[in-house]
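# I would like to see how this sequence folds:
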Amino acid sequence: MKTHQSIFAFGVVTTAAFGLAALLASSPAQAITLQTKSINLPTSTRVFPGDSAGAKAANSYCLMCHSVGMVMNQPDLGKAAWLVEVNKMKNAFKAPIPEDQVAVIAGYLDSIKGKK
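As a prediction, the model looks like this:
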């Protein structure tokens, strides 16, 4: 199976390379101008309220990518759903959340944004 995938990948890369070579050979050379753009990201000094282990973990790991406002604008979810969300951030999006902090953050989010 691995050999088949390797041959397929080689074929795709080879086809793409020949296609690019044909395109470049058939068109006159054109200058490419690269532009530099900058953006200003919004800043915030807001932190998650409280001094519990959950608040500290949310402030340490969630604020790397999210603002407090963004999290607080999410729908109210139950603890199990928050656990799914925090695990998604850790596993799918590669947030550097220690395994032992996943349930702590989910419990904290449930306490401030849980289904009532």
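
# contacts and neighbour counts: CA atoms only from here.
Fine.

# look up how far residue 41 lies from residue 77.
28 Å (Cα to Cα, to the nearest Å).

# looking at those two, which is more packed in?
residue 77 (17 against 6; other Cα atoms under 10 Å).

# count of residues packed around residue 79?
Neighbourhood size, residue 79 [other Cα under 10 Å]: 20.

# could you also give me the structure for this next sequence, so I can compare it with the first?
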Amino acid sequence: MSFQNFCYGIVAVAGISLALFGKSPPAPPAPYPPTPEALRFAAAEAAYPFHNASIELPAGDRQFQGPGAEVANANCLSCHSAGMVLNQPPLSRAVWEEEVRKMRTAYHAPVAEADVEPIAKYLASLPRP
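Now for the predicted structure:
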């Protein structure tokens, strides 16, 4: 018997053994049940489908006016429109200082510490509607 025939015999016996006694391949694992968050998200997406929207904002070329406006124009207009700031309720100088400091610390606004007080003074001095 040749070596080649011997190898064919081994392969044949192995194939027959697998066919007769082998097990079927394991079933794929069951999927995990969805989490409550996933279910809420799916329900919200079904109720309010997401879509792209194009929004055109009005031009924001309005600037602060009057004495002290330079510091507000130089610091505030990079993030806010003048109209948005001017439509805020009347606030005291101390509250404006807190707000400007919050812009620096929480939102990392590029406002120098030396400009905080002049900005607050200017904004507190503005007449409100």
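
# just give the TM-score of the two.
Once superposed, the chains reach a TM-score of 0.60 (TM-score structural alignment, normalised by the length of structure 1), with 80 aligned residues with a Cα RMSD of 2.1 Å.

# who's in contact with residue 68 of structure 2?
Contacts for residue 68 of structure 2 (Cα atoms under 8 Å, 6 or more residues apart in numbering) come out as 118, 119, 122.

# and for the counterpart of residue 47 of structure 1 in structure 2, the neighbour number?
Under the alignment (TM-score structural alignment), residue 47 of structure 1 pairs with residue 63 of structure 2. Counted with other Cα under 10 Å, the neighbours of residue 63 of structure 2 add up to 15.

# the residue mapped onto residue 64 of structure 1 from structure 2: neighbour count?
By TM-score structural alignment, residue 64 of structure 1 lines up with residue 78 in structure 2. A count of nearby residues for residue 78 of structure 2, using other Cα under 10 Å, gives 11.

# tell me the secondary structure for the residue nearest the centre of structure 2?
Structure 2 has residue 107 as the residue nearest its centroid, 14.4 Å off, counting by Cα atoms, centre = their mean. At residue 107 of structure 2 the chain is in coil, as set by DSSP: H, G, I helix; E, B strand; the rest coil.

# let me see the contact set for the match of residue 47 of structure 1.
73, 77, 81, 82.
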